[in-house]
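Engineer: can you look at this prediction? I've put the sequence above it.
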Amino acid sequence: MDQGTITQTTELDSERQKRAKQYARINRRLMLVDLFMSGLYILAWLFFGWSKALKGWITHFTTHDWLLVLLYVIVIGGIFYFINLPLSFYQGFTLPHRFELSTQKISGWITDQIKGLLLGGILGMIVLEIIYAVLRAYPTLWWLWAALILLVFNVLLANIAPTLLMPLFNKFIPLGDEHAELAERLLALAKRSGTFVRGVFKFDMSKRTKQANAGLTGLGNSRRIIIGDTLLDEFTPDEIETVMAHELGHQVNKDIPTGILLGSLTTLVGLYLAALGLSWGVKYFNFNRSADIAAFPLFVFVMGLYGLVTMPLENGFSRWREKRADEYALRLTHNGMAYASALKRLANQNLSDADPEAWVEWLLYSHPALGKRIAMAEREAELTTAGK
């Protein structure tokens, strides 16, 4: 769409908000089904003795520790993948099409599944092999060493993701001449915030979805601004500038390194609890040792349960950071009207519930409800107007 034809401001669409609430309710129910299935699956391997049996069967082929871990996880993970495939297909393909959000063809969905399975499998196996290698080498303090190694691994991933991983799923190209003025504005905005970026790139979100998104990816020299073509085509330059100002707020507030460190601390506590769980499991289930791969379902269950318990706390902290980034965006651009309009446009285009129930926001939302963010931006716009 020619940006000259985009309305300068927009309002929340009441009909789309009704659809957004319906879409959110269905997704919450699907999440509960997924959690129930995952928990039931992993506990079945423990209490029915399938985990020990699988390990015993694999030891007929190899006794090498690393290969034992690899084959065990491929089997238990592969079975769950196919059990969960109908739910994944409905949630990731059928439902978005039903609500007219998806533009993806079935061939594209299958391709994404294969790519995600391969990439996720490789990265996941690297992480698990590290954890089990440390478990064998340091049975008492493995959780501490594993957390430190994973911290380094996460920093490395954050650096290579923009150039090596993300291009596997989307095409990233620098903004062309038609958006040269916008690119200059965004680079100037980044400079005003004191943030180095390598460039401004657009990526082809439209091949999968009508939803819009943008952000900053990478750390240090690999940091770049990325804008989905769905946002580039539907938002005004002023709106895009305020959206990117929010993302720059995360850089200025050091949210990315803080998030990595906090995530590592959270992982450390989770691994310590997993160590306690594995020690108990050795006695209760008669595993050989904590590093026994047959105890893997117990490790997964403890970490999963821990993640559920800490989720509201992590989301609460995330909402606080997002609010700070909103405040920074408003200070940097002094354009509350454009930011409020951008948030309304996001709600309409992404089919996002702007006013969820309080318990839903508290439990599940990593960002403040869009209605609250819009209200804050509109208050800032009123103050700016009154001060002129």
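Structural biologist: In hand now; what should we look at? Residues are numbered from 1 along each chain as shown.

Engineer: CA atoms for contacts and neighbours, from now on please.
Structural biologist: Fine.

Engineer: strands of this structure, start to end?
Structural biologist: 172-174, 200-203, 214-217, 224-228 (DSSP state E).

Engineer: mind listing what the nearest residue to P368 once chain neighbours are set aside touches?
Structural biologist: Spatially, and ignoring its direct neighbours in sequence, P368 is nearest to R319 (5.3 Å; CA to CA, 6 or more residues apart in numbering). Counting by CA atoms under 8 Å, 6 or more residues apart in numbering, R319 touches Y365, S366, H367, P368.

Engineer: another structure for you, compare them:
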Amino acid sequence: MSPAPTLDPERQTKAKAYARLRRRLFFVNLGLSGMVTLAWLIFGWPAALKGGLLTFTRNDWLLVAAFGAIFYLSFAVLELPLEYYSGFVLPHRYDQSTETLGGWAKDQLLGLLLTAVIGLPLLEGIYWLLRVTGPLWWMWAAAGYALLAVALSSLAPVIILPLFNKYAPLGEEHAELAARLTALAGRAGTKVNGVFRFDMSKRTKAANAALTGLGQTRRIILGDTLLDEFTTDEVETVIAHELGHHVHRDIPMGIFLSAVVALASLYLASLALNRGAAAFDFSGPADIAALPLFALTLGLFGLITLPLNNAFSRWREVRADRYALEATRNPQAFANAMTRLANQNLAEADPEPWVVFLLYSHPPVRDRVAMATKFQTQ
């Protein structure tokens, strides 16, 4: 276990270059997605695809499934080279990834399967609401989204996450740590159903930990890369931060606010579908051929509101950081943990303000360490 860390200047130089490349890839991917969606609308591909599908079936459910799958795959295939470069080549180039090409390909297939299992029923539900509830479909869809968010938050630790990693209770060698974290959760009034280790190291050298699930599925999960490199005090302060989100009820608040955002975006989508029907010769809002217009509207709304969503997220993270400092009364461990995360995860500690404003859901490391330093002097 290494002593109290300081920011590694060489790692920070690499981190800035890595972050710059990842931002460029983000914007390239964003532009590519937008251009592909516009191409669908400009070149009349929706009508052509729907016409072709109608030669096989006139069943609304089958039409939605087939059209949605082909529309999604058109993006997945075109963006695969970019995904390969950003998700496999670049992390290896910067010595962050430990994943094999076979492992990466397996993750892509699992992600595709998960998208189908969750996304297809969601799409079918939206178009069923469009067909049967008329002008108020967007209200019902937002309510359904909120219920789905609650379900996924509960099921993720026991069904979804184990698809990608192996989870096991902490062994005897970490019995003291498990006891400390369980006691920490108890002081926060949060019942956890175990402390688990998972194999992050099969994909990355980065470290992470989380408090996942709701109710009976709530558990603490620690990446093996965190357990192997961080001190007990540092792990404790990381989990104290996660507990801060539960103390402040950030998860139900986040679900509620995401439902409000969904309500607004779906309302705008309903306006776009109503007005776009004539412009693009759709039969009406429930016409599956209008899916590209629907997707474009949601995407634009998400892009416009991204800085606001990130600002709200940073505010929640600051509150959780403050809770961690107050709960552990160990600002040095907190500062050490943030510094070690920056070094190990190749995270830019001092990004430009515009980058933070647009893209950061968490405060940069410099601000988090400064908060700990200020707390220490109080």
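Structural biologist: Nice, thanks for sending it over. Since this is a predicted model, take the numbers as computed values, not measurements.

Engineer: got a TM-score for the two of them?
Structural biologist: After superposition, the two chains reach a TM-score of 0.99 (TM-score structural alignment, normalised by the length of the second structure), with 378 aligned residues with a CA RMSD of 0.7 Å.

Engineer: from the contacts of R319 of the first structure, which single one is nearest H250 of the first structure?
Structural biologist: For the contacts of R319 of the first structure, the residue nearest H250 of the first structure by CA to CA is H367; the value is 12.9 Å.

Engineer: looking for the alignment partner of that closest one in the second structure.
Structural biologist: Aligned by TM-score structural alignment, H367 of the first structure pairs with H362 of the second structure.

Engineer: P312 of the first structure too?
Structural biologist: With TM-score structural alignment as the criterion, P312 of the first structure matches P307.

Engineer: now for its match, how many residues are close by?
Structural biologist: Number of residues near P307 of the second structure (other CA atoms under 10 Å) recorded here: 18.

Engineer: so it makes contact with F357?
Structural biologist: Yes: between P307 of the second structure and F357 a contact is recorded at 6.1 Å, counting by CA atoms under 8 Å.

Engineer: for the match of P312 of the first structure, which non-adjacent residue is spatially closest?
Structural biologist: Nearest one to P307 of the second structure, counting by CA to CA, 6+ apart, is L358 at 4.8 Å.

Engineer: go on, F172 of the first structure?
Structural biologist: F203 (4.6 Å).

Engineer: residue in the second structure matching that neighbour?
Structural biologist: F203 of the first structure maps onto F198 of the second structure when the alignment is built from TM-score structural alignment.

Engineer: cool, and T217 of the first structure?
Structural biologist: Per TM-score structural alignment, T217 of the first structure is aligned with T212.

Engineer: let me see the contact set for that match.
Structural biologist: Residues in contact with T212 of the second structure (CA under 8 Å, 6+ apart) are S153, A156, P157, R218, R219, I220, I221.

Engineer: what about A342 of the second structure, how many neighbours?
Structural biologist: Using other CA under 10 Å, A342 of the second structure is surrounded by 24 other residues.

Engineer: identify the residue of the first structure aligned to it.
Structural biologist: In the first structure, A342 of the second structure lands on A347 (TM-score structural alignment).

Engineer: my read is that A188 of the second structure contacts L243, right?
Structural biologist: Yes: if you go by CA under 8 Å, A188 of the second structure and L243 touch, sitting 7.0 Å apart.

Engineer: between those two, tell me which one has more neighbours.
Structural biologist: The residue with more neighbours, out of A188 of the second structure and L243, is L243; 29 against 16, by other CA under 10 Å.

Engineer: going by the alignment, that one corresponds to which residue in the first structure?
Structural biologist: Aligned by TM-score structural alignment, L243 of the second structure pairs with L248 of the first structure.

Engineer: same question, A188 of the second structure
Structural biologist: In the first structure, A188 of the second structure lines up with S193, judged by TM-score structural alignment.
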